Structure formats: C-alpha cells, structure tokens
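Trainee: quick check, what structure comes out for this input:
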Amino acid sequence: MRKLNLTKPICFFDLETTGINVSKDRIVEIAILKVYPSGEKESRTWLVNPEMPIPPETTAIHGITDEDVEDKPTFKELAPQVVQMIEGSDVAGFNSNRFDIPLLAEELLRVGQDLDLKKCRPIDVQVIFHKMEPRNLSAAYKFYCDKDLVNAHSAEADTLATYEILKAQIAKYEELENSIDFLSEYSQHFENADFAGFIGYDDEGHEIFKFGKYKGKKVEDILEKDKGYFGWLQNADFPLYTKKVLTAIQLRKLSL
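Mentor: As a prediction, this is how the structure comes out:
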C-alpha cells in the first residue's frame, strides 16, 4: 500500500455526537489520528461530556450513554488539546465536509478557540469513495481493504479505517494524485464560504446565499438592500461559523 505524499501533517478525525444538527448538537467522542510526512502516527481519543442528554436513538447508533460521559471532561476543557493536535495540519474524515468539520467548527467557536479550519485543506474520503465506488464506510473498508469493520461507529475504529481506505484509494486509482492539494479539491462537492453550505460562491467568486428568498443573490447586495436581513440572520438558528462569515462580509462591505 502506498504511503501518503504529505508536505505537512494530516489529521484524520471522527466525531460521535448527540445528533446531526450542526447548530445544536454536541460532541460525545472525538478521535484524531495524526499522520506526519515521515509516516509516524499519533492517535488520541476522548470521551466528552456534552452537557446535554444523549437521545436514546443516538445511543442506539454509537453506543455511548449519558453514564459513559457524565464524569468526562467537557469540550471546553479538551479544546486546547484538540487545537494543539490539529493546528498546522490538514484534515480528513468520512463525510467530514458535510458534518464533522462544520460541527467541530461550531464547538470551537462556542468555547472561544480561534482555530481557522478554513486553513486546513480538507479531504473527504467518503466523497472520493462515492465518486469512485458509490456506498458506506463498512462497505468501503471491505471493498478497498478486504476487511470487515469491527466496532463500526466507534470513533477510533472509524478513524483508523478511514486512514487505511484513503491509502488504498490512492493505490487503486491511477487518476488519483498522491497530493493533498489534489485530494482536497477532488473530495469537494461544492466550494462554500461557510462549512454548512449556506453561503456559496458565484462564477466570479462573490459570496451568494444558497437558501431562502435570496437564494442565488450576492450577499453584499442583499445586506445593502435589506438592512434588517443581517440582524435576522444573526438572531436566527444558523451555525455560528455561518454567522461569522456573514459578519466578515458585512465588515468588509462597511470598510470599502
């Protein structure tokens, strides 16, 4: 199996959470596998007290109960270690562009940690898998590595499997360059200004709304035209990172 061609470390990570709402749900487990250009690996897994109940239907998926995390540190307590591990690295995961990265960004902002995940080149192994062999993590592990995924939905098992799958994908497909820049670009569905996909770009690189009554319209134009819309967005139930992007656009507009 080919070694990843890295110019800096890459962190494969997986989150188990209280649910799938990026704005409201919390992390209950996080695993990070950091791979260095030398091939050396470092792995950490933390159970996290989400400071909210874990719904039974969610426990049924990942097996983590309220009792499992009641005496564990909160994300605010763990965040400095998480930031220290990820900072200066690229990031990779399975369905990470649509879920894990947006939710991690929310948790970091919520506890005041200034880690700009936009500076981390993201690789979503699921996107590569779906483009090459449309299916899920267990099927991908069986297909690419010829192994059964034991303890699926355990963050540590999922993270290790994702790392092995990416290396197998590079070995299998000649058209996949062993380059983080290429893999990051290839594993994007769409480029967005925020992580949750509420703010996109038009063909000229201007931020546009991707939802609601102003869908397809330039953000700057709407913030100028509809003075109350910015305030409504900031008070509505949108992810913190989306609000941060909107604030940056508003400040940029005001400084012109």
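Trainee: CA atoms for contacts and neighbours, from now on please.
Mentor: Noted.
Trainee: so which strand or helix has the most centrally placed residue in the chain?
Mentor: Among the residues of the chain, the one closest to the centroid is residue 101, at 1.6 Å (Cα atoms, centre = their mean). Per DSSP states H and E: residue 101 is located in helix 101-110.
Trainee: same check, this time on residue 243
Mentor: Using DSSP H and E, residue 243 maps to helix 240-255.
Trainee: this one as well, want them side by side:
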Amino acid sequence: MVGDLFANERVLAFDLETTGIKTRTDKIVQYALIGSDACGTEISVEGLVNPGCLIPPRASEIHGIYNRDVMDAAPFVSHAQKMYDLMNGAIIVGHNVRRFDMPFLTTEFSRVGMLAPKPKAIIDTLEIVRKLKLPRPHNLGSLCNRHGVDLTNAHTAGADAAATLLLLWRVMKDNPQPFRQPILEIERWAIGQNISSDGSELGRGYDDLPPVDSAGRLRRDNENIILAFGRHRGKTIKQLVNSDLQYYNWLISSASGIDDEAIIELKAHVQ
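Mentor: The predicted structure follows:
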C-alpha cells in the first residue's frame, strides 16, 4: 500500500537544525534529505551550514552543534542549488515541517536571492497524528518510541529525518484507511482542507462548486468530483470507490436517479 502510494515519486524526509525558532532571524546550521528518487535509488544528503553568526548555547545543547563545528562549513548559498534540485517537485516528509522547516528554508533562499523549491506535496507527520487523534504527546521522540522506531542521535537532522520517514510508514500501516487515496488528497485531508456543507472550513460550500448532474448532487472541485448528498457526503468519487464500492455501483446505476450523462462522466473519472 505504501509502496504504491509513493511509486514513481521522489520522496524525501527533510529536517533542519537551527540557531533558534524564529524563522525570520534565526539561521540553518544543519540539514538532511533522506529518501529515494522516482526509480528507487537511495538519496542521503546531509550538510553542516555556517550560519554567519554565533550559535546560542541553548540551541547547541539541544542539537549538539557548536560554533567550532560550523566554523569551516560552507554558507547556505553553497548548499542552495543542491537542495533546490532535490526538493523541487518532490514529496517532502517531515515532523512539523510545514510550520517550521519549510518556512526556515524559504527565508534562507530569500536571503540568497533564490526562489525556494516547490514540493509536489508536503506530508507532515505531526499534522497526520493530530488528524488521526493519536494519543499524546506528539513530539517526534515520543511517537517514535510508541511506534517502535529507533531515534538514536535525536535532534540531529539526519537521524530525525530518517526516523520521521519510518514513523510515517508505521502510522500508515496501523491506520490504512486515510491513505487509500492520491497523495495530494492525503495532504489536503491532513491539513483539514475538506469541503463542508456550510462552507465553514474553506469559506465555501457545495453551492459554490459547479454541478456535475442536473440535481446538483455531484459537484466538481478542480479535478475531483465530490458527493454532495447522502452518507458519503464530502467524499470524492475516487475515495468512494476505495471505501464503499457497493455504494459506488449503486450510484452509477439507474436506481440512483443520476443523469445518464453524469453517470458516463463518473465511470470515465475513475478509470
């Protein structure tokens, strides 16, 4: 299941160690990208970065990187192109990566006058465990311990990145249902971007989406077709096929009352 989800994709676990937690003023001191490319070749890239400033003692106590360690390291600009080439268009996996690591990276790219890489999708394990309502605490160390993932050398970028990738695998194996959909749908699910009947989540409801059938029971959301009625309301047709094939078969039958033209489109949509 996991292999199929990431087939033919570059998948990289991403982690940073920094001088602090302020994305606008603090700097990167270490990064790691661990995973594989679209043909399955292993990728393991780690680097120390000279931040151009002193590393506060408190930060060094956490990640174990001291000023002497980065004294002769290259500045971020020397790492930027390599990171861009690897991350642009890739599926990026990380723990709190959307709110911490990616904003830090974007700021560093801005400082050197470059556009930041644009991943195909960001799969954040913190978002996922919260969405699944798994028991707290949700810090990486506690989650890895609970799921049997070794996290030796915690708070080094390489160890954290590798552990996050394994954690994702374990969580997906233990909770397969949400992951039986395309990767972009998983990302939307994790961050809560679901169409609601009253528009409370995205500021829009079903009535704002163009209808597929004459009664408006099916709605179009970009490339997706969404059910706007019944017990599967809010699901895409592809999600429905994976979760309740019997209901889908009823939907495309004459008994559902859906227009013939809409039924033809539904069948073509899932092929």
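Trainee: got a TM-score for the pair?
Mentor: For this chain pair, the superposition-based TM-score is 0.69 by TM-score structural alignment, normalised by the length of structure 1; 194 aligned residues with a Cα RMSD of 2.3 Å.
Trainee: before we move on, back to that, now do the helix holding residue 243 of structure 1: which elements does it pack against?
Mentor: Secondary-structure packing of helix 240-255 of structure 1 (3 or more Cα pairs under 8 Å, 6 or more residues apart in numbering; DSSP states H and E): helix 101-110, helix 219-225, helix 229-235.
Trainee: and if we set it to 10 Å?
Mentor: Contact here means 3 or more Cα pairs under 10 Å, 6 or more residues apart in numbering; DSSP states H and E; on that basis helix 240-255 of structure 1 packs against helix 101-110, strand 199-201, strand 207-209, helix 219-225, helix 229-235.
Trainee: mean offset of the lengthiest helix in structure 2 relative to structure 1 (after superposition)
Mentor: Secondary structure of structure 2 per DSSP state H: the longest helix is helix 157-174. Compared with structure 1 after the fit, helix 157-174 of structure 2 shows a mean deviation of 0.7 Å (mean Cα distance after the TM-score superposition for structure 1).
Trainee: in structure 1, what range does that helix match?
Mentor: Using TM-score structural alignment, helix 157-174 of structure 2 corresponds to residues 155-172 of structure 1.
Trainee: was I right to think residue 142 of structure 2 contacts residue 129?
Mentor: No: proximity of residue 142 of structure 2 to residue 129 does not meet the contact threshold set by Cα atoms under 10 Å, at 11.9 Å.
Trainee: now for these two: what residues contact both?
Mentor: residue 136 (Cα atoms under 10 Å, 6 or more residues apart in numbering).
Trainee: pick out whichever of the two has more residues nearby.
Mentor: Neighbour totals were compared for residue 142 of structure 2 and residue 129, and residue 129 leads with 18 against 14 (other Cα atoms under 10 Å).
Trainee: thinking that one is in contact with residue 168, fair?
Mentor: Yes: the pair formed by residue 129 of structure 2 and residue 168 meets the contact definition of Cα under 10 Å, at 9.4 Å.
Trainee: so for these two, which residues contact both of them?
Mentor: Taking Cα under 10 Å, 6+ apart as the criterion, residue 129 of structure 2 and residue 168 both touch residue 95.
Trainee: any idea how many residues pack against the counterpart of residue 189 of structure 2 in structure 1?
Mentor: Structural alignment (TM-score structural alignment) places residue 189 of structure 2 against residue 186 in structure 1. If you count neighbours by other Cα under 10 Å, residue 186 of structure 1 ends up with 18.
Trainee: what's the answer for residue 25 of structure 1, then?
Mentor: Each residue near residue 25 of structure 1 was counted by other Cα under 10 Å, and the total is 17.
Trainee: so is it in a helix, a strand, or just coil?
Mentor: coil (DSSP: H, G, I helix; E, B strand; the rest coil).
Trainee: go on, residue 203 of structure 2?
Mentor: Under the three-state scheme (three-state DSSP), residue 203 of structure 2 adopts coil.
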